[in-house]
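Engineer: pasting the sequence and the predicted coordinates here, then a few questions.
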Amino acid sequence: MRSLYLIAGAMLAAQTSAQVAVSPLPPVATQGNAVLRVGTEVPLRLSEELTTKGKSLRTGHRFHLQVSEPVVVNGVTVIPVGSQAVGEVTDVRNKGMWGKSGKLNARILYVMANGRQIRLSGAFDDKGTAGGVGAVAVSALVFWPAGFFMTGTSAKVPAGTIIKAFVDEDVPLNIVASNPAPMTIAPQAQRMTVQSAIGQK
């Protein structure tokens, strides 16, 4: 009789183990309605200096930036720190005579995230300091060449400058929810269950 109980207990343990081992994981849940909305702020850091010094900067020049803070939707980072972004110089004025200062204008075009180009909006500018406009006006009346040769300073935006940009299009997201680890039963625990069942009989 004891042998029958032992066999029955072993079969029960084996059946329970099989059920735990082969039970399928629940299907992966997704949040299909998550969206990266227009107007979401994307903080950027300029990767290179922009300056009118040397008169080499031109309208249409493309420059690079990096995302300085993660962009998060529903607790998930969708644009990580370090993602590459691109901007474009839209206007350049070099410094000149009569104290005229340099000036530049630029805009942000897009950022790359997870292999996708996301359109951004945002603009910035810088203007150099005029070279003593009041003094130039006076000097020009007394001695014309003195005012003519006085120049302003160049416009400059240093590398590392933080620039705010904004998402310029709604971007649908497919955020994958994490699953809990499957439950397992240790072999030793199974033997203890069989022995307990035999002892009770």
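Structural biologist: Now that the structure is in, tell me what you want to look at.
Engineer: from here on, contacts and neighbour counts on C-alpha atoms
Structural biologist: Will do.
Engineer: what segments of this structure are helices?
Structural biologist: For the chain, the helices defined by DSSP state H cover 2-22, 133-142, 144-148, 187-200.
Engineer: here's the one I want to compare it with:
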Amino acid sequence: MLAGSLVLILAFVQVGSSQETSSAAATTTAAPAAAVAQAPEKYTLAEGTDVELQFAQDLSSSTSFEGDPVALTLVKDLKVGDVVVAKAGSSAYGVVTKAHKSGMMGKSGQLDIRLDYLKAGDNKIKLRETKGKESGGGIKGALSSPFGRVKHGKNVEINVGDPLHAYVAQDILLPPVS
């Protein structure tokens, strides 16, 4: 009788373990398919792509200091083909690298800004002020002249909404925004 019960127990163990193995295999094969379905497609935003920004704050060479943050806003959606990878209104950031008040004897004020990045979701898109790679990464006081506010003996004044044209500094893979 002992031999008969031992056979029955072994048979039960084999049936139970084969069911666990087949359910584990089903789980293993289903998981990669679900992971692939959830992975968003990414698109390459090319280096040199135009980026239209506007200042989100007033700046003046008389009140700014080296190291002050500079806030900007994306004016138009950034697209790769027809796919939007950064929505208008996204925040961009820079920093004041030099600020000098206007001086005596007609010396003009100076305000230099370095562009850093545009925030697109969890990604930071590095920016620069020239299309070519030879850029030093900063915006000199002379670049402020398109604002029409640089006059001999005056401070550099930049107002909220003043435009700034920038470029993507390097290729970056980005998911589409929803």
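Structural biologist: Cool, the structure landed. This one's a predicted model, so the numbers in the text were calculated from it and none came from an experiment.
Engineer: need the contact list for the residue nearest in space to the middle of structure 2.
Structural biologist: For structure 2, the residue lying nearest the average C-alpha position, counting by Cα atoms, centre = their mean, turns out to be Lys124 (2.4 Å). Lys124 of structure 2 sits next to Tyr117, Leu118 when contact means Cα atoms under 8 Å, 6 or more residues apart in numbering.
Engineer: what does it align to in structure 1?
Structural biologist: Superposed on structure 1 with TM-score structural alignment, Lys124 of structure 2 falls opposite Gln117.
Engineer: please report how far that match lies from Ile79 of structure 1.
Structural biologist: According to Cα to Cα, to the nearest Å, Gln117 of structure 1 and Ile79 of structure 1 sit 11 Å apart.
Engineer: same question for Ala113 of structure 1.
Structural biologist: Distance, Ala113 of structure 1 to Ile79 of structure 1, using Cα to Cα: 6 Å.
Engineer: out of those two, which sits in the more crowded spot?
Structural biologist: More crowded of Ala113 of structure 1 and Ile79, by other Cα atoms under 10 Å: Ile79, with 21 against 15.
Engineer: what's the more buried one aligned with over in structure 2?
Structural biologist: Structural alignment (TM-score structural alignment) places Ile79 of structure 1 against Ala86 in structure 2.
Engineer: name the element Val7 of structure 2 belongs to?
Structural biologist: helix 2-38 (DSSP states H and E).
Engineer: any idea how far Ser64 of structure 2 lies from Gln19 of structure 2?
Structural biologist: Separation of Ser64 of structure 2 from Gln19 of structure 2 (Cα to Cα): 72 Å.
Engineer: looking at these two, which is more packed in?
Structural biologist: Just comparing Ser64 of structure 2 and Gln19: by other Cα under 10 Å the higher neighbour count belongs to Ser64, 20 against 11.
Engineer: these two touch, right, that one and Ala99?
Structural biologist: Yes. Counting by Cα atoms under 8 Å, Ser64 of structure 2 does reach Ala99; the two are 5.9 Å apart.
Engineer: quick check: neighbours shared by these two?
Structural biologist: Contacts common to Ser64 of structure 2 and Ala99, judged by Cα under 8 Å, 6+ apart, are Leu111.
Engineer: contacting residues for Ala99 of structure 2?
Structural biologist: Taking Cα under 8 Å, 6+ apart, one finds Ser61, Ser62, Ser64, Phe65, Glu66, Gly109, Gln110, Leu111, Asp112 in contact with Ala99 of structure 2.
Engineer: now, which of the residues you listed lie within strands?
Structural biologist: Using DSSP state E, the subset of those located in strands is Gln110, Leu111, Asp112.
Engineer: aligned counterpart of the second one in structure 1, please.
Structural biologist: Meaning Leu111 of structure 2. Using TM-score structural alignment as the criterion, Leu111 of structure 2 maps onto Leu104 of structure 1.
Engineer: the closest residue to that match other than its chain neighbours and Ala8 of structure 1: what is the separation?
Structural biologist: Among residues not flanking Leu104 of structure 1 along the chain, Val92 sits closest, at 4.5 Å (Cα to Cα, 6 or more residues apart in numbering). As judged by Cα to Cα, Val92 of structure 1 and Ala8 of structure 1 stand 88 Å apart.
Engineer: and if you look at Phe63 of structure 1?
Structural biologist: Separation of Phe63 of structure 1 from Ala8 of structure 1 (Cα to Cα): 75 Å.
Engineer: between those two, tell me which one has more neighbours.
Structural biologist: For Phe63 of structure 1 versus Ala8, neighbours defined as other Cα under 10 Å are more numerous around Phe63 (19 against 15).
Engineer: ok, the more buried one - contacts?
Structural biologist: Phe63 of structure 1 touches Ser47, Glu48, Val86, Gly87, Glu88, Val89, counting by Cα under 8 Å, 6+ apart.
Engineer: no more questions from me, cheers.
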